[in-house]
Every structure is written in C-alpha cells, then in structure tokens.
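Q: Sequence first, then the predicted structure:
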Amino acid sequence: MSKVQRITVEQLNEKMNDGKGVFILDVRNEEDYREWKIEGKQATSINVPYFHFLEEDENHFKDLPRDRDIVVVCAKGGSSEFIVDLLKERGYRGYSLQEAMLAWSQFYHPTAVAEENRMQLIQINRLSKGCLSYVIVSDGKAMIVDPNLNIDVYQEMSRQQSFSIEHVVDSHLHADHISGGPRLAQATGATYYISSSEAKGTDLAYEPLEHHREIRFGNVQVDVLAIPTPGHTPGSTSFLVNGNYLLSGDTIFVGGLGRPDLGGKAKEWAQDLYDTVFGKLNDLADDVLVLPAHYADIREMNERGIVGATLGDIRNDNEIMRTQNREVFTEYVAGAVTSEKPPNFEEIIAINRGELQVDPEKAIDLEIGPNRCAVHHHSN
C-alpha cells in the first residue's frame, strides 16, 4: 500500500472557504452520516459506506470527480486511508482526513465580529456541533462567554494576543455539550458566572449573574448587561455588549428560538419564552446584532463566516417572533419540538452541574453529534 496523503481539519476548513469548495466522501455507515456530517457552504458531501468498496464494484466510484481533490472521512481514520489508496489506484486525487470525525468534533474556528472603541468581539465556532462561544477583549482583559470543552483554545488565544481572562460566563446550564466554564475559570483565576437558578443545588463555585446588571472590564468600560431571558431553561441569560451585540445563549437563534422542553415543562417554559420575546427583548432595537450560542443550519452563517443576524431580520423572518397572542405562541412553541433531545443530555447536564466526573476520552464520546437545542427555523 502506497503512502496515503492526509489533510488536517484546519486545512479542510481552509478548503471549504477558499472559493473553490471541497468534495467530501464520507465512508461511515448511512445512519451515522444522516445523523451527523461535515457541512459547509462550499462543501459537496456524499456517503458511500466503507463496506461497499470491499465489493470491488466500480459503480461505487462513478459519482466521484476526477478533476477535484476528494477528502475521505471516516470515524477514526483507518478506513479512510484504505479508501484513499483505492482512489489513487484508479487515478483519483484523494486525501484522508487526519484523525477523522474525532478531530472534526474538536475543531474550533475563530472569526472577528467587531473591533471598535478598543473592544474586540470574537466568535469561536465549533463547526462540528454548531456550538458558538465568544471572547470579548478590552485593554488586555477578557470575558469568555459559553466556553466549550477544550479550554486550551481560549488559553492559547490569551497567550497569543496577550490578554488575561478575568470573567467566564455561561448563559445557561448546557444540555448538548460539556461546558468549559468552571475549568477555565479555575485554570485562569477568573470569576465564573451563571444564574443561581441554573446552579442551585450544585457544588459549583460561581457568582450569581442576577447580582450583576453589568460587568465592566478594561479602561473603555465594556458593558455586558445581564438580561434574564428564561424559556430555553429557567435561568437562561443574555448579554448586551455595548448596546449593539446581544449574546443570546440558546434563547434566540438566527433561525428561531430555543426549545423549551428539555426540563419536561414545555408549556410552562414556553410561557417564559413568550415573556422574554415580548417583554425582556421587545424594546431592543432592530439593528442589534444577535449572536447565539448555537446554530442548526449552515445557512445561518453569513458571508463573513459569522453566525448572527440583526434582531429586525430575525423578527421579520420568523413568524413566531411576531405572534403576540400568548396562548397561540405557547401552544405553537410547546408543540413544535420535533427533533430528538440532545444525545446523552442527562449525563452532560450532570457533568455541567459538577455532579459527574468523566475522563477526557469519555467527555469527547459523550459530546459527539449535532446540537439539538433549537426549534422553529424559518423557511427562507
């Protein structure tokens, strides 16, 4: 077997954004592919399970392009290398994704959202899960909002850009991924914030968000206003940065609203969500940029690679955001959840509450898969 060419997840992401696009051949089984795959606006993806290629049937190669690089993806890396070798024998240009979907699940990509008034706002996109976290920097000090499992990403950024992490915030108790918040705060000496209604009954060391109307840091006094926005969970909190950027957690997404059923109180939490949409957030201007903690569709990413939209656009595109009849809103939201609950969400919540400890390998296994915290996506 000849030497197989490999490509890293960083190189794959560059290919997906270089204007030429990328062709992905996923050789996992059909069920795994339907459940979770690599997606990008400039990515073409097909699924031909590995065992089909063992049949030595040339028909399995007929949909593969000869004039483009083909990135072969499997679960852990071994199968893709075998397939790349078969492709090379037939004159195709194939690359094996190094460490496969395991590596993709841990890839974090930063994009600058804003740089103004000596404040920098960066969105960290964990593309494999549609998870978004944020770094807000001002005068060498930083706040991290909704950090994900791999806290090295944020610490390495702080070293490279010479800022200290002083505040770490979780907008709510996450159900679909393991929060890096408590560990990041402990590692950096930062204060960890979360709503007490999310953390009550836990052993978490935290500062209650409801005690802080604003958190200021840096000479420019970047204001982060804590806005209780219950609905997805009772203690969900959003943050208004400098009056222009709403870090909305899982309350409002580019394509919809957070699902209210994960606590088993869909109608009750849907009513909380109504009060949030038409009370707490009603007075915010249409030009406020909403930056959520998740997304469920690659179309929610704009041409700059940022997942975000103005509040006015979200209101216009999403009929439920304009449904001011409480009863109609509640019935629609509570009844519209059709997707499965996040896999392993009970274990993940227990970890995020500090009640369950797992080793790093187990933590990665628990998280693998898409996010399922959003509902009510518009059809545009």
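A: Thanks, I have it.

Q: contacts, neighbours, all on C-alpha from now
A: Fine.

Q: how would you label Ala114: helix, strand or coil?
A: The three-state label given to Ala114 by DSSP: H, G, I helix; E, B strand; the rest coil is strand.

Q: can you pull the contacts of the closest residue to it other than its chain neighbours?
A: Leaving aside its sequence neighbours, Ala114 sits nearest to Leu121 (CA to CA, 6 or more residues apart in numbering; 5.1 Å). Taking CA atoms under 8 Å, 6 or more residues apart in numbering, we find Leu121 in contact with 112-115, 134-137.

Q: residue contacts, Arg315?
A: 321-322.

Q: If you count neighbours, what's buried in the strand or helix carrying it?
A: Secondary-structure assignment from DSSP states H and E places Arg315 in helix 311-317. Neighbour counts over helix 311-317 (16 or more other CA atoms under 10 Å) mark 311, 313-315, 317 as buried.

Q: Next SSE downstream of that helix?
A: Sequence order places helix 326-335 as the next helix or strand after helix 311-317, per DSSP H and E.

Q: right, and Ser236 touches His172 too?
A: Yes. Counting by CA atoms under 8 Å, Ser236 touches His172, with 4.7 Å between them.

Q: the more surrounded of the two?
A: His172 (28 against 25; other CA atoms under 10 Å).

Q: if I look at that one, how far off is Ser179?
A: 10 Å (CA to CA, to the nearest Å).

Q: same question, Glu31
A: Applying CA to CA, the value for Glu31 to Ser179 is 27 Å.

Q: buried residues in stretch 319-338?
A: For stretch 319-338, by 16+ other CA under 10 Å, it's 320-321, 323, 329-330, 332-334, 337.

Q: and Leu102, that's in a helix?
A: Yes. Checked against three-state DSSP, Leu102 lies within a helix.

Q: returning to that earlier point: now compare the buried residues of stretch 319-338 and name the two farthest from each other.
A: Thr323 and Val337 (17.1 Å; CA to CA).

Q: from memory Asn344 sits against Leu366, does it?
A: Yes. Assessed by CA under 8 Å, Asn344 is found in contact with Leu366 at 6.2 Å.

Q: Second structure for comparison follows:
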Amino acid sequence: MTLYKWIAEEVAKKVINNEELFILDVRNAEAFADWKIEGHKFEYLNIPYFELLDGVEEILSNIPTDKQLLVVCAKEGSSIMIAEMLTDEGRDAAYLEGGMKSWSEYLEPIKVSDLENGGELYQFVRLGKGCLSYMVISNGEAAIIDATRMVDVFTNFAASKHVNITNVFDTHLHADHISGGRQIAALTGATYFLPPKDAEEVVFEYTPLVDGNEVKIGNTTIAIQALYSPGHTIGSTSFIVDDKFLLTGDILFIDSIGRPDLAGLAQDWVGDLRETLYSRYRELSSELIVLPAHFMIIDELNENGTVAKRLGDLFEENHGLNMKDEGEFRSMVTDNLPPQPHAYQEIRHVNMGKITPSAEDQTEMEIGPNRCAIREFKKY
C-alpha cells in the first residue's frame, strides 16, 4: 500500500472544509490529552509509539478502512516508522511532515471581508495554537495586528498582494506566544505600536499605542481606531477597523473572556476586566463584528474557517458577559483559571526584548494549546 507525506496546510484544509479524518497519535497519553489536532469530523486513537515497536497488528481492527489515516507524533520520526508499519500491513497511511511542531506553527490566511474603497481584511488562523492575527490592506499599504513569530507568512502574503507593510500593532504584551511584530517592523520599516502600560519593562523602542489613536491605511477612509480595554493586561487595547470590526485582543473571545492573571495580578486586574466588558464594550455598536486574538475550541470556527461573531450576539450568548453580580463575576474569574501557558514568563521576557532564544527554543516555549481564556464559565 501507499505511504503519503502530508504537510500542515493539507490537514488545515481538512479542518476548514469539515472533512473526515482518522488520526493515530503516537505521542504519550499525557501529551495527547493536553493538546491534539482538532477537527469537526476527526476521530482519534492514541497509542504511544513504543507500544507498537513489535508491530501494529493488534490495533488494525481499531482503525477504520473507510477514512483517510494520518499518523502524528511530536516531530515526525516516530510517525514515519508507524505509518510504514501500517502500509506493510496493507493500509494506506500518511504521516505529518514536521509532526506537531509543524502543526503548531502553521497559519492559514482567510479573507474576512472587503472593506471600504477596495480594502480587505484577512485573518491568519493558527489552528494548532488557537492564535489569530490580522492584516488590513488598502491602496498598496498593509497593517498587521498581533503577528506571530512566523514572520515570513506575513511578509510573503503582503508581497503576494503587492502591498507594503506600514504599521504593526500588538494589542498587548503577549504571554502565550512570541510576537513577530518587532521583527516585521524591522524588516519592512513599518511603525511598531505597543500599549505603553504593557511596555514598562521593554528594552526596545516602540511607538505608544494609546486610547483614541487612529491610523489610516492607504489613502482611503479605512481607519484603525485604538480603544483602551484593560483586564487581560493593564495595557490591553482593542481596535475598531473600518467602523465594522472590533479586534478584541485577548479581552473577549467567542465563547469566553480573557484571563487577568498572567502578570500575577488577577485580583488587581479583574475589576478592569469587568469594566471593559460590561461598560466600555456596552457603549459600542452591537453590530460590530468581534475578531479576537485567540479561539479556544474548534466549534468557534465559522463555516469558512474564520473566527468572528457579532458583538450583540456575544452579549446574549457568552456567559462571561452575563454575570450581573460583580462579586460572582470576580469569583468565577479567579476560581476558573486554567493552567498557565507553557513557559509564559519566558515568553513575556522575549516579548519585552530581554532575552533572545534560539528558534528551536522558541518552538519549545510555545508548544501546547492556547490558555489565554477563562475556560469554564457556567451560566447562572
């Protein structure tokens, strides 16, 4: 039978196109339980590779013959070995090139909408990490919001669109992934913006991003308007783009809200979080389309693969926006914090410019799922 090599992009298309896939994940049980490739119609079998060294005959009955089969491991090697064993037993099998490392780093650019006067808005979906980045394009210019460290994805995409990157923004000092904002700005000559309240410890130059900042993209009326929205961090800043879209950073997600503890100040910042969600955002148009910086679960993806929803719908459906009692809100936020992101303190120091790890070390720092949200809000 045939052994196939798939790249992360091929798997991403299956997620977005809602296709069926059977995944044999040969990592250890703990790694699989913590983080896996998620798809709407994916099925899974987790058997550590070392349990299969003597052969795969005993698991063949657990692997369907009517679905494509993908074998996955951490970095590729073990999955190749097991996939070859499966083909020797008469099964077609594929392995994921680069393993979960490549899945963690892959970004899928998806068009969100056309904007006024020929502009465009794109969302870059990092399916393996839950990160969401954005590019606003207008009249030969582009702005990037919350870029990941895979800077080539953004610069190459801008080149394919024949636009110059002129502005780069981070909505806050990230703790779960390494920002590519400064590097993109250095490569392109773009202006790099960061909220000053999050930048007290940074060791590089930046342009302060403050409430009311308005940046024009191209020579059209497309504007990126900054809205101070603390709570996830003390400097967290949202953006209103083209008077239609609300980029919420890590303050508001589709199915949850941001966590306030990644600088060790949960009790201090929970009040800011409530003020942003229950006052500042309530003053905005309910017709704005929320575009967050992360998603939590695969069900938050729309049919076209984007993560987006009307603000008014979130006020009705998101449990984190519907707790009238402030004391109950504070308790729910501080009592439902998920495990902190892997190496989050080191990631914060990278984003401050204090340390510069190798590419391999940066990959290891980011391994694992998104953990920027309060995951278990309950409706009362």
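A: Happy to help now that I have it. What you are looking at is a predicted structure, and each value in this text was computed from that prediction instead of being measured.

Q: Fetch the TM-score of the aligned pair.
A: Here the TM-score for the pair of chains, by TM-score structural alignment, normalised by the length of the first structure, is 0.95; 378 aligned residues with a CA RMSD of 1.7 Å.

Q: rewinding a little: between Glu31 and Ser179 of the first structure, which one's more packed in?
A: Ser179 (24 against 8).

Q: Tell me where the longest helix sits in the second structure.
A: Looking across the second structure with DSSP state H, the single longest helix is helix 77-88.

Q: Check the mean deviation of it from the first structure.
A: Its aligned residues in the first structure lie a mean 1.2 Å from helix 77-88 of the second structure after superposition (mean CA distance after the TM-score superposition for the first structure).

Q: contact partners of that helix?
A: 1-3, 26, 49, 52, 55-56, 71-73, 92-96, 99.

Q: Quickly find the element holding Met143 of the first structure.
A: Assessed by DSSP H and E, Met143 of the first structure sits inside strand 141-145.

Q: Centre of the chain to that strand, how far?
A: Strand 141-145 of the first structure sits 18 Å away from the centroid of its parent chain (CA atoms, centre = their mean, to the nearest Å).

Q: for it, packing partners?
A: If you count contacts as 3 or more CA pairs under 8 Å, 6 or more residues apart in numbering; DSSP states H and E, strand 141-145 of the first structure packs onto strand 131-138, strand 164-169.

Q: want to throw these into JSON lines with distance to Ala293 of the first structure?
A: Output for those, formatted as JSON lines (distance: least, CA to CA, whole Å):
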{"stretch": "strand 131-138", "distance to Ala293 of the first structure": "5"}
{"stretch": "strand 164-169", "distance to Ala293 of the first structure": "12"}
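
Q: hang on, the earlier thing: which two in the contacts of Leu121 of the first structure are spaced the farthest apart?
A: Greatest spacing in the contacts of Leu121 of the first structure, by CA to CA: Glu115 and Tyr134 (13.5 Å).

Q: So those two - more neighbours on which side?
A: Tyr134 (26 against 13).

Q: residue contacts, whatever residue of the second structure lines up with Glu210 of the first structure?
A: Aligned against the second structure by TM-score structural alignment, Glu210 of the first structure finds its counterpart in Val210. Going by CA under 8 Å, 6+ apart, Val210 of the second structure touches 195-196, 226-228, 237.

Q: So Val210 of the second structure lies in a strand, does it not?
A: No. The assignment for Val210 of the second structure is coil, going by three-state DSSP, so no strand is present there.

Q: gap between it and Pro230 of the second structure?
A: 12 Å.

Q: what about Gly256 of the first structure, how many residues close to it?
A: Neighbours of Gly256 of the first structure using other CA under 10 Å come to 23.

Q: likewise the one 10 residues further on?
A: Using other CA under 10 Å, Ala266 of the first structure has 21 neighbouring residues.

Q: Tell me the counterpart of it in the second structure.
A: If you follow Ala266 of the first structure across to the second structure using TM-score structural alignment, you land on Ala266.

Q: Tell me which residues touch that match, please.
A: Ala266 of the second structure touches 259-260, 334, counting by CA under 8 Å, 6+ apart.

Q: and which of the contacts of Val210 of the second structure is nearest Tyr44 of the second structure?
A: Thr237 (38.8 Å).

Q: need the helices for the stretch 201-350 of the second structure, in chain order.
A: 266-275, 311-317, 326-335, 344-352 (DSSP state H, counting those that start in this stretch).

Q: so how far does the following helix or strand past the last one sit from its counterpart in the first structure?
A: Looking back up the chat, that one is helix 344-352 of the second structure. The first helix or strand that comes after helix 344-352 of the second structure along the chain, using DSSP H and E, is helix 359-366. Compared with the first structure after fitting, helix 359-366 of the second structure has a mean deviation of 1.2 Å; criterion: mean CA distance after the TM-score superposition for the first structure.

Q: Tell me which other helices or strands helix 359-366 of the second structure touches.
A: helix 344-352.

Q: Tell me which other helices or strands the helix it packs on touches.
A: helix 359-366.

Q: Do you have the helices of the stretch 1-150 of the second structure handy? List them.
A: Applying DSSP H, counting those that start in this stretch to the stretch 1-150 of the second structure gives helices spanning 8-16, 29-34, 77-88, 99-105.

Q: Let me have the ones you listed in a markdown table, extended by distance to His162 of the second structure.
A: Formatted as a markdown table, these follow (distance: least, CA to CA, whole Å):
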| stretch | distance to His162 of the second structure |
| --- | --- |
| helix 8-16 | 23 |
| helix 29-34 | 40 |
| helix 77-88 | 38 |
| helix 99-105 | 24 |
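
Q: hang on, the earlier thing: nearest to Lys62 of the first structure, out of the helices and strands packed on strand 141-145 of the first structure?
A: Among those, the nearest to Lys62 of the first structure by CA to CA is strand 131-138 (35.3 Å).

Q: Measure the mean distance from the closest one to the second structure post-superposition.
A: Strand 131-138 of the first structure, aligned to the second structure and superposed, deviates on average by 0.4 Å (mean CA distance after the TM-score superposition for the first structure).
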